[in-house]
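Asker: only geometry, no sequence info:
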């Protein structure tokens, strides 16, 4: 493995710098300021892309990665920023690094790969000073016996990325910013042009959307927001925290992506009806059902998630019959009028807020989850009365987890029919209604005006009815 000619020259010119790095390594202070954050970022990045470990768990303040939990809050925020940027732009970062090497990194040099990606992400996509990103990446290499011999390469390559940043960004702009396996699936489902637009859309951080108890126009005005076609409110960019906003403490609204708020609105009038919310946590959809006047049973199989659900409902002043149970084992004393099944899925529609998804999941996960969803949907249909409604939804962009699941159930269940969603009832989101009358939102939809982030999560939803 060698650098291209320019980078080799840079490496030769940095011997003095390397000598200083070695001196620092042997000094009494083993860690430079900021080094612990970069070490944690590289370690967590490797866990995501090499071991398919979900990011959320590793960034949990109580049970997360020990290296992350040991950091100050400001360093934790830096780690999150580095990881989000690295994972969102990973194919482009890897292309940038690869373009500066005459030969690829050695096989198995994953730790070195992660150091370079963390350094390049800071230089290309964050406002971290170049010298700091380079210096700390070199220190990372010197601290690791596996990477020490590559410290000069790390120095030269990252310095060149800093010097040629704009040229490099232009060169890699055409590289799709999602894994090849997922791009291929999107192209089959939506066509090449839309697939590439979805890939670009996931680079934009998600907006903050609120579901309000009432007076959407009033809350939009008070919170500097805009009313959405879903009836919710989208906030413009703001400084501060969600709990500090007006209306949070009194439970006037809750945070919920615009797409996630759609399934609970597909039932129509619910006043006085008995509705079961299956897989109910964290409770946003449960709250919508209660707000609509339903008598709600909220089912959740995780004790911790049920606790979170109860806390969220309590803040909003809502009540529901919360039940700790696996839905496969749940036997209601009486059939329900309606059921909401927001099924577990690959979450590929949420990459704007969870950029690790496409690196911690793969085709095999989608196939497995589609099977789980089909079993759950068949079970949900048994829980409603004849004439009862089941809304099936998930936050996957892959038709294998949506349209194909519903098609199989409809094909061999004669007493079930699909109820088409009228596009006319969803002004502003008509393009999300499929020819079959199902909802299919894409991150490219819901274009907003100046000052507001556009897009929404990728979601699928369909209405099924048991025939009388």
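Answerer: Nice, thanks for sending it over. In this text, all values refer to a predicted model and were calculated from it rather than measured experimentally.

Asker: Only C-alpha atoms from now on, for both contacts and neighbour counts.
Answerer: Fine.

Asker: Can you name the residues that contact residue 294?
Answerer: Residues counted as contacts of residue 294 (C-alpha atoms under 8 Å, 6 or more residues apart in numbering) are 270, 271, 272, 273, 274, 275.

Asker: Let's verify residue 226: helix, strand, or coil?
Answerer: strand (DSSP: H, G, I helix; E, B strand; the rest coil).

Asker: So it sits against residue 220, correct?
Answerer: Yes - judged on C-alpha atoms under 8 Å, residue 226 makes contact with residue 220 at a distance of 5.3 Å.

Asker: Please compare the first structure with the one that follows:
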């Protein structure tokens, strides 16, 4: 039996964790790749992400040549090979040979080597890949997005999800200078955008803490908060810490709070790398009791993360609509807690990296009905690079189909409240 390529085997296991067991890649990545050297770890992750990103189109390509659905592991081997051949740059003969080796090593699929070889060669001969539609979202997500945004917008989102996203950086100062130095460009909202594929830790400025990785959309909530030097600001649910760094860079007196000790350790590391300070608190936001209220609170609430699918194509394959009801209830509770933690006259920024209105606009309407002294501050959302039609009655709605000519952005919702 041929020796199995470790990176491919790890990628196959990762895809199976997502499609068969409903696990997110972030939950299993370390476990599945710890035995690999760094280059193979990166390759396994790249193969798994690519396979999941193009899975819908791969299934369409395979459909005419499968009389019945194969075992899940065999199906994923076929998907992995199809991705490698058509999008991953692997020579077809090498991808087919590797797929046959994987299936021969499979417990249940060992007798399917001939099927895998024949199906993949039939797909190659059909040569229909380029004519197939862009991968579509699963029905559980596509249907509500169509209802909310319409066909053209969802088609644009699916185009964005099919592309490898660029790398965005928030810089302490001199965005144009850093864009020139790193070979990138400045987005309309002031982030530095680089082409995908860069090794982050090897880039100039990383060791010096001159910048941090943060999607351009994710950088806007802190800008909407408009932190001022010396203000006491609470970053509620702070990990992974990009917004904490923005607030600290503006000179605010920042308290960064999150329930995860592991994730907050990363926040502390990034603060240290960037030469900035904040009080780092590991606690449950719903029971956290400071000695006095804050001038402002930034609440980036736990959410479905459906706005980040271009970076995390595993999410719509691992999750389903019914998974998010507890998160929606938690968002409302956290918003109520943010009100009690904010001093009179202070402001609250509520945001989620979600495309679902239940986690954005509907939460705003519900909060306003629960708290008569709470009002919206739409003027705070008039930021550089923001189109006026992105701002609705409840807040700023960012979508992955925006900026298609420069690589899109994550989906986000941002609202700014004032507390009476």
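Answerer: Looks like it came in fine. Computed from a predicted structure; not experimentally measured.

Asker: For the two chains, what TM-score is obtained?
Answerer: Overlay of the two chains. TM-score (TM-score structural alignment, normalised by the length of the second structure): 0.95; 420 aligned residues with a C-alpha RMSD of 1.8 Å.

Asker: before we move on, back to that, what is in contact with residue 226 and residue 220 of the first structure at once?
Answerer: In contact with both residue 226 of the first structure and residue 220: 233, 234, 235, using C-alpha under 8 Å, 6+ apart.

Asker: buried subset of those?
Answerer: 233, 234, 235 (16 or more other C-alpha atoms under 10 Å).

Asker: What is the aligned counterpart of the first one in the second structure?
Answerer: In this case it means residue 233 of the first structure. Alignment note (TM-score structural alignment): residue 233 of the first structure maps to residue 192 of the second structure.

Asker: What count of nearby residues applies to the closest residue to its match other than its chain neighbours?
Answerer: Closest residue to residue 192 of the second structure apart from its sequence neighbours, by C-alpha to C-alpha, 6 or more residues apart in numbering: residue 186 at 4.6 Å. As a burial measure, residue 186 of the second structure scores 19 neighbours (other C-alpha atoms under 10 Å).

Asker: Who are the contact partners of the match of residue 233 of the first structure?
Answerer: 168, 169, 170, 171, 175, 176, 178, 179, 184, 185, 186.

Asker: try it again with 6 Å
Answerer: Listed by C-alpha atoms under 6 Å, 6 or more residues apart in numbering, the contact partners of residue 192 of the second structure are 168, 169, 179, 185, 186.

Asker: mind checking how far the aligned residue in the second structure for residue 307 of the first structure is from residue 322 of the second structure?
Answerer: Counting by TM-score structural alignment, residue 307 of the first structure corresponds to residue 265 in the second structure. Applying C-alpha to C-alpha, to the nearest Å, the value for residue 265 of the second structure to residue 322 of the second structure is 31 Å.

Asker: These two: which is more packed in?
Answerer: Between residue 265 of the second structure and residue 322, counted using other C-alpha under 10 Å, the more crowded position is residue 265 (15 against 8).

Asker: next SSE after the host helix or strand of the more buried one?
Answerer: Secondary structure from DSSP states H and E places residue 265 of the second structure in helix 261-273. Counting by DSSP H and E, the next helix or strand C-terminal to helix 261-273 of the second structure is strand 279-282.

Asker: Check the mean deviation of that following strand from the first structure.
Answerer: Using mean C-alpha distance after the TM-score superposition for the first structure, strand 279-282 of the second structure ends up 1.3 Å from its aligned counterpart in the first structure, as a mean over the superposed pairs.

Asker: Where in the first structure does that strand fall?
Answerer: Strand 279-282 of the second structure maps onto residues 321-324 of the first structure, going by TM-score structural alignment.

Asker: now the strands: where do they sit in the stretch 301-450 of the first structure?
Answerer: For the stretch 301-450 of the first structure, the strands defined by DSSP state E, counting those that start in this stretch cover 321-324, 336-342, 384-394, 416-419, 439-441.

Asker: The third one vs strand 336-342, what angle?
Answerer: By that I understand strand 384-394 of the first structure. 20 degrees (axes from the mean of the first three to the mean of the last three C-alpha atoms, to 10 degrees).
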